[in-house]
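Participant: Starting from these lines, generate the structure:
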Amino acid sequence: MNGSQEILILSLGPVFRNYVHGGSQKILRDVAVYLGKSNNVTILCNRRRDNKDTFMLGENVTVKPILQFKETFPEAYNAPPYKLAFSREIIKNHVTKSDVVYMHDAGILFHDIFDDVPLVISPRDFLYPETLLGVLNFKRDKMIVTTQYMKDCVLALTDSVSNLENKIEVIPNGVNSELFHYKNPSSLRNELGIKDTVTLLYPHRTPTKGLPFALEVTKRLISEGMNVALLIPNYIDSLINEDIKNTYKILKKTITAWNLDSYVFIHDWIPQERMPEYYSLGDVTLCLGTFPESFGNVTLESLMCGTPVVASKVAAQREVIPDSMMPKVDPFNVEEMTNLTKKFIANKPDLRDVRQYILDKYNYVNMLEGYSQVLRSFGTRIKNTQSDNFSHSFLKIAPWCYLKNDGIYNDYTENTAYPDIAVAFANGDRVSYNSLKDLVNPKRISDALLEGFIRGSNA
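Facilitator: Have a look, this model is predicted:
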């Protein structure tokens, strides 16, 4: 590819082979695949138990889930120090081989390792500590935001960067009209076991996006004699995160306490390609939370599929669609939420003008080309071309571990493991890598390094 760039994309959130983790990650996937048409793209994202193998997302787009931050967002830095140090070194190594770095969000806080490469960041929220610190410490080349709301927030709080306003590019999220349009939902309705009832959608990954209000609206509609089904997806992170899993346990208890078991359906995470069916299944989509959205993909996707949205006047949701086209409700005003939901159920609005507005203002191709132009503007540079081969001659027990009769104990993982490797240290505090790999499968050595039981050393 003549004139192509080596583009490094960094993400604290996961990038899956077959699933889309959320709205922000959907945009990341789309942008990366587009960039891969004329560049080599490498995505470094977080390693998780359910996502740890390198794969090709698209042509010339390699996804490496090898970073060692906390498995689920937020609190990404709530991880053992050796995992943070490992992540820093991995990123640093890849930076030296890249023409430009695009940080999807702003939460990679190892600022010094980007000194010699153009850096573009794109905060995807204005709430989580990692993102806020990244924005407040911004002193680099470009920042991409999705709305004027986000740009105004950044400018209101950051005044230490010369010419900051001109370094911020507003590139609205685009909606893929080839994917998001009405699609017959009969098959999905049968799979979910939903009868022909008034169907409310809560297609969000977190309760803070209005779940208590969605339940309250549902309860009020039922009390008025309406046959209602509220659909709630089981967030994919609940499979590996106990706190999120407990959130759903509490939710189920609340549903039972409110006598809503026959009306609320918690279902599996919906694959991205079936979301048009999901939106088309609904009579109303509920976006009732107080979460300060930086954009609000759900609103646009639902409207594109012909399903009206009841949304709170919170953050970017205030501006994404004009009030004249989509009336909104005040946060916490359950009566107003219920009344607007009833209005849409009784008389489904004609959304053709809204759809055209979205096609014009949130053009999918314009978004993709916008990111491409920003990154392409930095050109190419002289890069490191050395391989990533294992570079340590010796291995030692990590200082936060100690040798036991039955293995190696780790202060952070609070367990004992790798008895086969422990045997090699019986006669000294270090062993050569070559001698150890003659005794133990090299993958075991690699795993022990990743999990912090041993450390590399050249002395």
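Participant: C-alpha from now on. contacts and neighbour counts both.
Facilitator: OK.
Participant: which residues are in contact with stretch 35-55?
Facilitator: Contact partners of stretch 35-55, identified using CA atoms under 8 Å, 6 or more residues apart in numbering, comprise 1, 4-17, 32, 58-71, 91, 240, 372.
Participant: Let's compare: structure for the following, please.
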Amino acid sequence: MPMLERVAVVSIAPILPGVVHGGSQRILDGVLRGLADAGAEVRVVCSWRPENDGGFELAPNINIEPLLRLSGYFPDPWEVPPYQILQSAESIAPVFEWAETVYLHADTFYLRNLIPEGRRVVRSFHDFHYETALISAFGFDADITIVPSDYLKRCIDATVGATPGRSVGPVVVVPNGIDLQTYRLRPGVTPRGVRERAESDLVLLWPHRPDPRKGIVEAIEITGELVRMMPDRNVRLLVPRHVDATSSTETREFYDNAIQLATAGGVMDCLEFTPWWSDDETAGAYSFADVTLCPGNFIESFCLVAYESLACGTPVIAARVGALRDMRIPGVYTFDWNLPGGAPIEYLPLNGALISALGNDIDTDAVRTILKEDFSFEEMQRGYLAAITGDMPGAQEPSPESTSTVRFTIAPWCMARSPWVYNDYEYGWTRRDKLAEFLTIGGHHVLGRRAGGRCFTLEVAMEFGVTPEQVKQGLKDGVIIRV
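Facilitator: Sure thing, here's the model as predicted:
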């Protein structure tokens, strides 16, 4: 593997001493330490906050430099006075001059002209729906792009990769790694800021950052449902309060709204806010809980929460959205988010997922074996290191298939449940009747597989009863795509 000496890393999100904001920041921390362990000197440029003023050393050979005068708040980190962008550019240009390689973490960095010609540029995406990420993906190139899941790769290939005149470049999947030393069963631990368990307690955990699409409404509704289903149990809903609650009005409003929802639902006594925990404390919270909730319609590109919870022996209830549709690990009980009436009854509803999660114990050892084999933290570090050094085998740009036949497939961001189709980017269902029926049960009309979906021609769809107009409308609405 080629040796790296000087790596500049850009994180638009602020990095604070002793605090990890969320899943993407945990991955970044692992990547930085992997680079330093491989002998690189790492300078990390991030957004300024009073808490990180002056910078700090994260670990030996990893220096955090808060030189970006951006807001640090998503989804609008660049919404600042233009002179602050100028000041940021002037401050970070010398860092890029110093570096041999530039890594853009969760890439939303637009000042690409500051990177000198000839520097290797590697980026990662951890979402593909915020405006900032979409602009970076469609507007800028990189030597290689890292994504955490096949789902996210399929979405990028089907959109950026199909854009006329655009070359997406190599897109490689490096699954997020689960730190099994940190995330493990911790019996008898009571998390910081939480009262001890009583024998009748039924503890639900909603450990997400404050985005309504992460499912706080659904979590409160689930709490109310369990209160009615199990009157002899003391249902508790634990919600960590994000570190931004002290500095962001929008974040404070999120938790105020949660209080209003819980009050209106008659479960305010069940809602318990906790501190924003460290990784070790979060592992204890997973172990403390009976079920971890991931019930929203946020477009998850991986969902670290679900994997971490399983590593600690706690089952997960999750909506089938984004990459969670591909999750096939025992202990995850999924349901179709807000599925309209009239869909086939074999699809597990929310109540069924609840009953299954509460009535089945996880074989934690077996689950941890799966996580170690498929989602190793060390393998993730090695994967990022190989991509950043240019030593990743098979990282070539995909070549288009040569065929004269026009073929289609269901879009990677969609799921069919006849007569409905769910679209991640619409955050809901639309009725598609015959097209939805074909996409749901037309699996015997397979002409080959690409991008995770079955391919079909217009003629095959018409044989099933789908009209050309329905195919045309499906293309327009993003339900199906051309292969």
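Participant: ok, of the contacts of stretch 35-55 of structure 1, which come out buried?
Facilitator: 4-16, 32, 58-71, 91, 372 (16 or more other CA atoms under 10 Å).
Participant: Helices - which of the residues you listed land there?
Facilitator: Those of those mapping onto helices are 32, 91, 372, per DSSP state H.
Participant: okay, these in CSV with distance to residue 80 of structure 1 next?
Facilitator: Output for these, formatted as CSV (distance: CA to CA, whole Å):
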residue, distance to residue 80 of structure 1
32, 30
91, 17
372, 36
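Participant: ok, residue 360 of structure 2 - how many residues close by?
Facilitator: 10 (other CA atoms under 10 Å).
Participant: ah, wrong one, I meant residue 257 of structure 1
Facilitator: The burial count for residue 257 of structure 1: 10, using other CA under 10 Å.
Participant: Map it across to structure 2 for me.
Facilitator: Alignment note: residue 257 of structure 1 maps to residue 264 in structure 2; criterion TM-score structural alignment.
Participant: Ok, residue 232 of structure 1 next?
Facilitator: Aligned partner of residue 232 of structure 1 by TM-score structural alignment: residue 239.
Participant: quick one: which helix or strand includes its match?
Facilitator: strand 234-240 (DSSP states H and E).
Participant: picking up where we left off before, the match of residue 232 of structure 1 and residue 225 of structure 2, how far apart?
Facilitator: 17 Å (CA to CA, to the nearest Å).
Participant: who's more crowded, these two?
Facilitator: residue 239 (23 against 15).
Participant: Next one: the more buried one from residue 319 of structure 2, what distance?
Facilitator: Relative to residue 319 of structure 2, and taking CA to CA, residue 239 of structure 2 is found at 18 Å.
Participant: and if you look at residue 210 of structure 2?
Facilitator: With CA to CA as the criterion, residue 210 of structure 2 and residue 319 of structure 2 are 17 Å apart.
Participant: Give me the more crowded residue out of the two.
Facilitator: residue 319 (25 against 21).
Participant: For stretch 57-77 of structure 2, give me every contacting residue.
Facilitator: Against stretch 57-77 of structure 2 from outside (CA under 8 Å, 6+ apart): 12-15, 17, 32-33, 36, 40-49, 52-56, 78-80, 84-85, 87-89, 91-92, 130-132.
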